[in-house]
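1. Here you go, sequence then predicted model.
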Amino acid sequence: MEINSTHSHAHNRLSVGGLLIALGIIYGDIGTSPLYVMKAIILSGGNIINQDLVYGGVSCVFWTITLQTSVKYVLLTLQADNNGEGGIFSLYTLVRRRAKWLIIPAIIGGSALLADGVITPPISVSSAIEGLRIINPDIPTVPIVITIITLLFVAQSFGTQIVGKAFGPVMFIWFAMLAVLGMHSIFSHPEVLQAANPLYAYRLLAEYPGGFWLLGGVFLCTTGAEALYSDLGHCGRDNIRVSWLFVKLCLLLNYFGQAAWLMQHAGESVSDKVNPFYGLMPDWFLLTGIGIATLAAIIASQALITGSFTLIGEAIRLNLWPRVRLRYPTMVKGQLYVPSVNLLLWAGCVAVVLYFRESENMEAAYGLAITVTMLATTVLMVYYLKLRKVSKVLIGLFLAVYLTIEGSFLVANLIKFPHGGWVSVAICMALVTVMYIWLRAFFIKRRLTDEVPLDRYVDALKELSEDQSIPKYATHLIYMTGAERRNYIESKVIYSIFQKRPKRADIYWFLHVYTTDEPYTMEYKVHHIVPNDVIKVDFRLGFRVEQRINLYFRKVVENLVENKEVDITSRYESLSKQKAVGDFRFVVLEKYLSPENDLPWQENLVMRAHYNIKDLTASEDKWFGLDTSSVKVEKVPLIINPVKEIELKRVI
């Protein structure tokens, strides 16, 4: 049986509105790269403008965007959608049955992408705000950057649909401006278009002094590609692919336009001139251009923020992250907001701004982590292509091409490590540690969780229900159970009913929630263990469905009453005459690590870290969306491995 879903799929279909939302949500990072890519290449290449450096640099940018963003992500990776959802964890869900070890690249790649989300907003906003120094060299940028970032994170609570509609028109103007400025500059030096020949890129990397290490700057033009895939569920594949045609054209026109402008200043030092991006602007347009660039750079952080929410939601479903509260600001499919992650990202971004202060310093920390994510995606894509029965020759070609490209980018970015790259690596390792702890603790608990047949306790439950000497606890007593098998429940539930405090009730309900690999499944099954006395309900909910068990259970009860499968009338004699509905009470059992455990030191360390982190997250009743006025939370000891031998001597 299905529970009605209110999610809308309309925004995923190709439409003008969908294209506008895509522009506003996912292209900020890639779209604002012209602000700093060409300048970074020239500065890294000796700071003197020459044809080999300019033509080679823009050629590398052209082929990086084409091979990395267009071919790998837009054409290939977007096909690996899990019922419309994207991202590295969604991709892992599709292929995890192929090999258990694939969880390793999934964890590393997801952590690296989240770490990069802490660097993207500061560098994007700082790059734009620092453009105001052309007008006022003494303007204090740090307070302005922190204020803008704070407002951006506050806006997340309204949902990405609202943000996308607000930002979409701005980004359309931004990309149109990029194209117009680029074309105007190309007309003054049309020869620059020959740099599309990959020979120029090869000469730069193979023959130019230190040319290979320039890939660290080149890579900045494609850092937003992974977020593009993560935001698949927010915009839909068709909207992303069609809008990318427009975005790519505008970006390339601007990059070649900057190259044309640079060639008009050959032999000069780029530091003696303004940023080549602003060099394209006529004086009368400079103030307007800086304003539009500032707005676009503010929007640039949106792709990583929404992608981070998606990643965390999927990580929770994969038992890689604590059960933090998820919110759905709108009724539109894919609109997810994670308050705790929003707060953590904001704090991280503010810390990065205060530590680095200048965007030039942030570039050293930018891009290193995301190369790891791209390599992880490549590994998972190989298994996805195998799953789709793609030719082994084509799979081998895909693997060879992208391991070479991304491996080269990774090596080139390693020189950033001592100059700030260690910041993103440290954040990544911290996130990997949390995910490892949560996954390892899950398997430790599951390995030794004691489940018992419910049938064995049916008679005892009926006797307890009829025992007038025990005060009635509730008319309907509902337990959340993790036991997946139909007629099984955890022994801790039996302990709570019979030993913790005898709980007499008229009807005992046991609810189990199974999270499916599909994002929006909403189904349930009812098992009448003892008709009208002991009932188990199994919910099958998609990994993107909000946990609102209180609401779903009420819907199930209404359905059962309508079908005359259960009588919820109060069994108190005075209330029964009035046809009053009996009271419902949930019992949620929260485990704590018992001091009686005798675990190996590694597992003991993992479990203690697990419960320390859990103390900072939402309680079980809040996670399941239960009505707190009718919930009893009980602490039960988790004795994973009790001490087996106790030497205790009696003395007289």
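-> That came in fine, so what should we check first?
2. C-alpha from now on. contacts and neighbour counts both.
-> Noted.
3. give me the element the residue nearest the centre of the chain is part of.
-> By Cα atoms, centre = their mean, the chain has its centre lying nearest to Leu311, at 1.8 Å. Taking DSSP states H and E as the definition, Leu311 sits inside helix 302-317.
4. Next, the buried residues of that helix.
-> Neighbour-count burial for helix 302-317 flags 302-317 (criterion: 16 or more other Cα atoms under 10 Å).
5. From the contact counts, what lies against it?
-> helix 16-26, helix 28-31, helix 88-95, helix 103-129, helix 225-230, helix 339-356 (3 or more Cα pairs under 8 Å, 6 or more residues apart in numbering; DSSP states H and E).
6. which residues are contacting it?
-> 25-29, 87-90, 110, 113-114, 116-117, 120-121, 160, 224, 227-228, 230-231, 321-324, 326, 336-338, 341-342, 345, 515, 543-544 (Cα atoms under 8 Å, 6 or more residues apart in numbering).
7. Just the buried subset of those residues, please.
-> 25-29, 87-90, 110, 113-114, 116-117, 120-121, 160, 224, 227-228, 230-231, 321-324, 326, 336-338, 341-342, 345, 515, 543-544.
8. And the residue nearest to the centre of the chain, how far from Thr481?
-> 26 Å (Cα to Cα, to the nearest Å).
9. can you pull out the strands in this structure?
-> 451-453, 472-480, 488-490, 504-516, 522-530, 534-542, 584-593, 631-638 (DSSP state E).
10. Out of those, flag the one nearest Cys428.
-> strand 504-516 (26.9 Å; Cα to Cα).
11. Now do the closest one against strand 584-593, angle only.
-> 70 degrees (axes from the mean of the first three to the mean of the last three Cα atoms, to 10 degrees).
12. the inter-axis angle of strand 504-516 versus strand 522-530?
-> Using the same axes, to 10 degrees: strand 504-516 against strand 522-530 is 150 degrees.
13. Can you tell me what sits against strand 504-516?
-> Residues outside strand 504-516 that contact it (Cα under 8 Å, 6+ apart) are 317, 464-467, 470-484, 497, 532-543, 571.
14. Put this next to the first one:
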Amino acid sequence: MSGAPDTTSHSSHRLGPLALGALGVVYGDIGTSPLYTIKTAIEWSGGAIAPEEALGMLSLIFWTLIVITSIKYVAVIMRADNDGEGGILALMSLLGIKRGRHPAIIAIGMLGAALLFGDGAITPAISVLSALEGLKTPAPAIAPYIVPLSVVVLIGLFSVQYRGTAEISRLFGPVMIIWFLAIGALGLAAVVQHPGVLAALNPAVGAAYLFEHGAAGFLILGAVFLCATGAEALYADMGHFGRQPIRLAWYGLVLPALVLNYAGQTALIVSEPPAASPNPFFDLCPAGLQLPLVALATLATVIASQSIITGAFSMTRQAIQLGLLPRIHVSQTSAESYGQIYVGFVNWALMALTLILTIVFRSSDSLAAAFGIAVSLTMLLTSFLMFVAMREVWNWSLPLSLLAAGLFVVVDGSFVAANMVKFFEGGWIPLVVASIIFFLMTCWSQGYVAMRAALERDTFPLADFIRKFRGKPRVQGCAVYLSGRHNVVPVPLLHNLKHNKVVHERVVILHVQTEQVPRIKAAQRVETQDLGDEFYSVTLRYGFMEQPNIPRALILESIGCPLRFNMMDTSFFVGRLSILPTSAFKWRRFKMGVFEFLHRNAVPATEFFQIPPGRVVELGSQVEI
């Protein structure tokens, strides 16, 4: 099977370019977190903190980066790949579908994906706001225009998505290198003047802060967690670059730059009264360079937002291919890069929610309360799945698995609890969005299973049908019937026979199958079985990261296939189903009603599979579920 790049396949001369690409795509979110993490922690602590409190916060931030990002994600969880692909949906597929559909694992994966969708609207808003808020330091008079400027930047960002980012994304890596070098240098300059802040690297300093401040110190964990909100992206984007380039970029540049910048901000707070440093990130910079730093920060946050948007597009396609969402129109925006896609519905929905959040909350400090809940919950769910991977994939012993996964569950659970305190201050927003998406996913997956079962009740074995029509007159041409199974007669074939009284001289039962791997090689795409009497069974196999194209597969990728297809002589027969919910249970009937709505508004199978409209015959029928 073809998968994503892996460390074993990279030569040394490819490792550098891939690490550069990872800097531009993977690290935008976590790389821009210094803009608001310490600033938010100061705000949540009341706006006035003593030097020892600043050191305690720095210690918590440092060890969060080490435990959550460096150990959990970069060192451990990236080992649990699904043929090179990462992310909670790929992990769910690896553990829950490949090894038999385990309902609990499927539910965890669906909920984690839904939470990431909910978080996807917050990241662009808080990132762009925090960057433009830097203008307040060199130009205080511009403060009333921060929100309008942010709205303009965000509208521009979402409006150009349909054109793709194949060209501009080549600049992402170099821009992020400049960003990390700049923030690292600013932090280093402050640390050199106050090297005593490095004492915060001792974990005892952070532990002492938590014990001495009790509940107040625990609540600060919600702000501290903001430093790791992009860690999930490291895992989700693994398939684009492979483990080794992502690890090289993290340990070689990103982690040192982040630690230096957080330490530098802390040094500034320790050396100056807190009131004199309302925005410690931008106050690190000399006055003459603050405007260029704001411009660089804005570019970095746009890149971070772009990565989140692209990730939402990719996750949508995965969910569709895994049968968790209805078919949505997906456009390929680049012939060279498969990951360059555009999903219009997701783009405009994210833009609407992002703009609402920006206008309502109006500052990065206010949005911070809504930011951490969704990501921390997703990380907690990933830790539960990681325990299953330790046992079933890596074959670790039970005590070792409980010790390792238990540590991460405790840490993640602490961050979830700390973030939940801000539930009524905005934290409810991503949870509501995630709940709606999770509910739609369950309605679709359950409804689709019920619809398939109902269709199978209305048909009979294909072998009996072939025997019945052996030797009888046929009409010219090739008829292709899309079907979910090979061993039963497709309902559209029965309806064609019932209404038109014909069977074509060549009949193809076509099944499009989504495998639990990211991609399938072209040579392995088409599988054909001769059923006799000019009846054929054809399976087209796609990975869950691929967009099916039936004509292309039948004409160009049917290597070794005994059939040769001429689109001008081929008709595709598909069913146009009307769903009628009939369950006696009100809640199930309601869910089936939601499924009926989603099914009615989904992209038609012919469009999703890219079948020429002029070669399609639709036959209607009604299905009770």
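-> Thanks, I have the structure now. This one's a predicted model, so the numbers in the text were calculated from it and none came from an experiment.
15. what would the helices and strands packed on helix 302-317 of structure 1 look like in JSON lines with distance to Trp213 of structure 1?
-> Compiled in JSON lines, those are given as follows (distance: least, Cα to Cα, whole Å):
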{"stretch": "helix 16-26", "distance to Trp213 of structure 1": "28"}
{"stretch": "helix 28-31", "distance to Trp213 of structure 1": "21"}
{"stretch": "helix 88-95", "distance to Trp213 of structure 1": "28"}
{"stretch": "helix 103-129", "distance to Trp213 of structure 1": "21"}
{"stretch": "helix 225-230", "distance to Trp213 of structure 1": "21"}
{"stretch": "helix 339-356", "distance to Trp213 of structure 1": "22"}
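16. what about those helices, which gets the closest to Lys165 of structure 1?
-> Closest among those, once you apply Cα to Cα, is helix 16-26, at 5.5 Å.
17. And the closest one against structure 2, how far off on average?
-> Superposed on structure 2, helix 16-26 of structure 1 shows a mean distance of 1.5 Å to its aligned residues (mean Cα distance after the TM-score superposition for structure 1).
18. what's that helix packed up against?
-> helix 160-188, helix 232-235, helix 237-263, helix 302-317.
19. One more pass at 6 Å, please.
-> Here helix 16-26 of structure 1 touches helix 160-188, helix 237-263, helix 302-317, going by 3 or more Cα pairs under 6 Å, 6 or more residues apart in numbering; DSSP states H and E.
20. Can you say which of those helices is packed in most?
-> Between these, helix 302-317 has the highest mean count of neighbours, a mean of 25, where neighbours are mean count of other Cα atoms under 10 Å.
21. From the chain's centroid, how far away is it?
-> Averaging C-alpha coordinates over helix 302-317 of structure 1 and over its chain gives two centres that are 2 Å apart (Cα atoms, centre = their mean, to the nearest Å).
22. against structure 2, where does it fall?
-> Using TM-score structural alignment, helix 302-317 of structure 1 lines up with residues 306-321 of structure 2.
23. Now for the residue mapped onto Gly230 of structure 2 from structure 1: which residues touch it?
-> Counting by TM-score structural alignment, Gly230 of structure 2 lines up with Gly224 in structure 1. Contact analysis of Gly224 of structure 1 by Cα atoms under 6 Å, 6 or more residues apart in numbering lists 29-30.
24. what separates Gly224 of structure 1 from Phe62 of structure 1, distance-wise?
-> Separation of Gly224 of structure 1 from Phe62 of structure 1 (Cα to Cα) stands at 15 Å.
25. For the counterpart of Asn361 of structure 1 in structure 2, the count of nearby residues, please.
-> Using TM-score structural alignment, the equivalent of Asn361 of structure 1 in structure 2 is Ser366. Using other Cα atoms under 10 Å, Ser366 of structure 2 has 18 neighbouring residues.
26. cool, and the one 5 residues further on?
-> Neighbour count of Phe371 of structure 2, defined by other Cα under 10 Å: 30.
27. Run through the residues that contact it.
-> Counting by Cα under 6 Å, 6+ apart, Phe371 of structure 2 has no contacts.
28. could you give the angle of the helix holding Leu311 of structure 1 to helix 339-356?
-> Using the same axes, to 10 degrees: helix 302-317 of structure 1 against helix 339-356 is 130 degrees.
29. what about helix 302-317 of structure 1, how far off from structure 2?
-> So helix 302-317 of structure 1 averages 2.1 Å relative to structure 2 (mean Cα distance after the TM-score superposition for structure 1).
30. What's Val416 of structure 2 aligned with over in structure 1?
-> Per TM-score structural alignment, Val416 of structure 2 is aligned with Leu410.
31. Could you do Ala249 of structure 2 as well?
-> In structure 1, Ala249 of structure 2 lands on Ser243 (TM-score structural alignment).
32. contacting residues for that match?
-> So Ser243 of structure 1 contacts Leu19 (Cα under 6 Å, 6+ apart).
33. where's it relative to Ala112 of structure 1, distance?
-> In terms of Cα to Cα, Ser243 of structure 1 sits 27 Å off from Ala112 of structure 1.
34. just Ala225 of structure 1 next, same as before
-> On the measure of Cα to Cα, Ala225 of structure 1 and Ala112 of structure 1 end up 14 Å apart.
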